[in-house]
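Engineer: How does the following fold in three dimensions:
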Amino acid sequence: MTLKHKGSIDELVYPFIYEASPLCDFEVLTDELAARLGGIAQYLEDSCADINVDIATLVELAFHLNGSIRGKQAIHERHISWLTQSYKHYQLELGDTVSSFVLPEGAAPVSELNLAKCNCKKVIRQMVALDAKGITVPRELVRFTNLLANWLFCVSMVINKRRGFPIRNFVSQSY
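Structural biologist: Take a look at the predicted model:
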């Protein structure tokens, strides 16, 4: 049996929710990413006003990412350039304090930033699935989402550093 919407529009959360395509899953995941980013700002203190400004931009870009496969592509090279510059700015602030794998620890919003990073990984995996199904995925979307995941991790470490929270290295016993 194929589920379809019948009835009131009030009982339909999203027009494509019953679609069997992985495209709907991509859109749900990018919606989750935007929502998570939107909740982060409430946890940032005045010392992180610069990060707040960047996150406000990223909430909008996550929604642009959302519609960039089904609809008109809205993530472009200029967005990747902006995010690259922001990433490099925060990397400079970190310096060499992060030289290996570190544990994703810290008070809010650090945990939310790390979960948003995980959201990015899910979005990337969904783009891989879309590509495998023959659905065109613009390369800029993949580049942007990978860069965003790295930005989120970097910024989580910057917040920890600004707060004086210790960064703990992790050495895997598996690799």
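Engineer: use CA for all of it now, contacts and neighbours both
Structural biologist: Fine.
Engineer: Could you report the separation of the residue nearest the centre of the chain from Tyr18?
Structural biologist: Relative to the mean C-alpha position of the chain, the nearest C-alpha, by Cα atoms, centre = their mean, is the one of Cys120, at 4.2 Å. Distance of Cys120 to Tyr18, given as Cα to Cα, to the nearest Å: 23 Å.
Engineer: What's the biggest helix in the protein, counting residues?
Structural biologist: Longest helix in the chain by number of residues (criterion: DSSP state H): helix 139-163.
Engineer: and it, which residues are buried?
Structural biologist: In terms of neighbour count (16 or more other Cα atoms under 10 Å), helix 139-163 has its buried residues at 140-142, 144-161.
Engineer: Could you check the angle the helix or strand hosting Asn114 makes with helix 139-163?
Structural biologist: Using DSSP states H and E, Asn114 falls within helix 110-132. Comparing the axes of helix 110-132 and helix 139-163 via axes from the mean of the first three to the mean of the last three Cα atoms, to 10 degrees yields an angle of 170 degrees.
Engineer: Could you list every helix and strand in contact with helix 110-132?
Structural biologist: Contact partners of helix 110-132 among helices and strands, from 3 or more Cα pairs under 8 Å, 6 or more residues apart in numbering; DSSP states H and E: helix 22-40, helix 139-163.
Engineer: Of all those, which one comes closest to Gln85?
Structural biologist: For Gln85, the closest of the helices and strands packed on helix 110-132 is helix 139-163, at 10.2 Å, according to Cα to Cα.
Engineer: Which elements pack onto that closest one?
Structural biologist: For helix 139-163, the packing partners by 3+ Cα pairs under 8 Å, 6+ apart come out as helix 77-94, helix 110-132.
Engineer: One more sequence to fold, the one below, so I can look at both together:
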Amino acid sequence: MYKSKYEAYSFLTEDPKDTLACDFEILSDEIASKIGFLASNVKNVELLNELKFITELVYHINPTLRTFLSVTPEEFEVLLECHNKLKHFTKGRCEMFVLPFGSRNATYAHIIRNNFKSLSRIAYAEERLGHSVPDLLHDILGILSNYFFYLSLYFNMSQDIEEIPFVSRNYFL
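Structural biologist: Here you go, the predicted structure:
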């Protein structure tokens, strides 16, 4: 196999076949970039600082499958507080599913939410391959996915945009 001397990331070809660590790292880097893009549209300083904190956490979880989880219990608690604050603030905003519509920031938060679900899927797949994955990593990824869901509700709420409910024909018959 050809290995370019200009490769942007050394693990692109060196990762063993039985691990998804490189995929996890590339997607987490992409997510961090998307959060940075979203943050560029945020004027609220408190929320901007929160997104910066979350972006740093994403970079800390990036090498977890290859090395170890370096997120501290204190950082996890701060993340949980951020999540719970948004969940409380948007309480009653939607009952179940909503279409990923609304403001530009809300729809982009939905994209990031979904990316965290994909990252979570990679982490579970890594475990199915027989590798150890910290339980806390699974918790962090779930919290981050939900955080960005609540953030999308917050963005729509702050612009007086109503959520569009979605009722599934498959799950609620």
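Engineer: Of the helices and strands packed on helix 139-163 of structure 1, which is nearest Val28 of structure 1?
Structural biologist: Closest approach to Val28 of structure 1 among these is made by helix 110-132 (9.3 Å; Cα to Cα).
Engineer: Please state the offset of that closest one from the chain centre?
Structural biologist: Averaging C-alpha positions (Cα atoms, centre = their mean, to the nearest Å) puts helix 110-132 of structure 1 7 Å from its chain's average.
Engineer: Show residues contacting it.
Structural biologist: Contact partners of helix 110-132 of structure 1, identified using Cα atoms under 8 Å, 6 or more residues apart in numbering, comprise 22-23, 25-26, 29-30, 32-33, 36-37, 40, 104-105, 136-137, 142, 145-146, 148-150, 152-153, 155-157, 159-160.
Engineer: Out of the helices and strands packed on helix 110-132 of structure 1, which is closest to Asp50 of structure 1?
Structural biologist: Asp50 of structure 1 sits nearest to helix 139-163 of all those, at 10.7 Å, using Cα to Cα.
Engineer: And the residue nearest to the centre of structure 1, what's its match in structure 2?
Structural biologist: Per TM-score structural alignment, the equivalent position to Cys120 of structure 1 in structure 2 is Phe116.
Engineer: Kindly report the same for Leu29 of structure 1.
Structural biologist: Using TM-score structural alignment, the partner of Leu29 of structure 1 in structure 2 is Leu27.
Engineer: which non-adjacent residue is nearest that match?
Structural biologist: What sits nearest to Leu27 of structure 2 in space, not counting adjacent residues and going by Cα to Cα, 6 or more residues apart in numbering, is Leu119, at 6.8 Å.
Engineer: Same check on Phe170 of structure 1?
Structural biologist: Spatial nearest neighbour of Phe170 of structure 1, chain neighbours left out: Val102 (5.1 Å); criterion: Cα to Cα, 6+ apart.
Engineer: Can you name the residues that contact the one you found?
Structural biologist: Here Val102 of structure 1 is in contact with Ile167, Arg168, Asn169, Phe170 (Cα under 8 Å, 6+ apart).
Engineer: ok, the third one - how many residues close by?
Structural biologist: Read it as Asn169 of structure 1. 13 (other Cα atoms under 10 Å).
Engineer: Quick one: residues contacting it.
Structural biologist: Taking Cα under 8 Å, 6+ apart, one finds Ser100, Phe101, Val102, Leu103 in contact with Asn169 of structure 1.
Engineer: Tell me how far it lies from Gln73 of structure 1.
Structural biologist: From Asn169 of structure 1 to Gln73 of structure 1 the distance is 39 Å (Cα to Cα).
Engineer: Same check on the last one?
Structural biologist: Applying Cα to Cα, the value for Phe170 of structure 1 to Gln73 of structure 1 is 39 Å.
Engineer: Who has more neighbours out of these two?
Structural biologist: Set Phe170 of structure 1 next to Gln73 and count neighbours by other Cα under 10 Å: Gln73 wins out with 16 against 11.
Engineer: Could you find the closest non-adjacent residue to the counterpart of the more buried one in structure 2?
Structural biologist: Aligned counterpart of Gln73 of structure 1 in structure 2: Leu69 (TM-score structural alignment). Nearest non-adjacent residue to Leu69 of structure 2, counting by Cα to Cα, 6+ apart: Ile61, 6.1 Å away.
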